[in-house]
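*Asks:* Structure here, sequence nowhere to be found:
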């Protein structure tokens, strides 16, 4: 049985989250479409908030 690919928007958020944890700038967002970009930035913001509050691993 084939594995189902993750949703593209979910993947964008996950990649943004990883970028935020790694301390990358929000300017490095690789997405051009507004929906994917918004999801990437949402993940990035979530990660930066965790880093700032000390909850990040």
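*Replies:* That came through, no problem. Fair warning: this is a prediction, and the values are worked out from it, not measured in the lab.

*Asks:* Only C-alpha atoms from now on, for both contacts and neighbour counts.
*Replies:* OK.

*Asks:* From residue 30, how far off is the closest residue to residue 51 other than its chain neighbours?
*Replies:* Nearest residue to residue 51 in three dimensions, chain neighbours excluded: residue 21, at 6.8 Å (CA to CA, 6 or more residues apart in numbering). Applying CA to CA, to the nearest Å, the value for residue 21 to residue 30 is 16 Å.

*Asks:* Second structure follows, compare the two:
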């Protein structure tokens, strides 16, 4: 069975979250502007907040699976 493509905004959020968890700068966003850029930055901010709140790798992995 074919999988449906994910929503591009959800995918951008997830990629931003992963970038933050990996320690990359928010300037590394691949999107120049628009809603994808905003979702990527929102994901990056959420990832940074999780790191600052003390979430460990296991909690981060669990959160990424639920996205």
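*Replies:* Thanks, I have it. This structure is a prediction, so every number in the text was calculated from the model and none was measured.

*Asks:* re the thing from before, higher neighbour count, residue 21 and residue 30 of structure 1?
*Replies:* Higher neighbour count among residue 21 of structure 1 and residue 30: residue 21, with 20 against 13, using other CA atoms under 10 Å.

*Asks:* give the contact list for the more buried one.
*Replies:* 44, 47, 48, 51, 56 (CA atoms under 8 Å, 6 or more residues apart in numbering).

*Asks:* Can you redo those residues as CSV, where the extra columns are secondary structure, distance to residue 10 of structure 1 and neighbour count?
*Replies:* As requested, these are exported to CSV (DSSP: H, G, I helix; E, B strand; the rest coil; distance: CA to CA, whole Å; neighbours: other CA atoms under 10 Å):
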residue, secondary structure, distance to residue 10 of structure 1, neighbour count
44, helix, 13, 27
47, helix, 15, 23
48, helix, 18, 22
51, helix, 21, 16
56, coil, 20, 11
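
*Asks:* Many thanks, have a good one.
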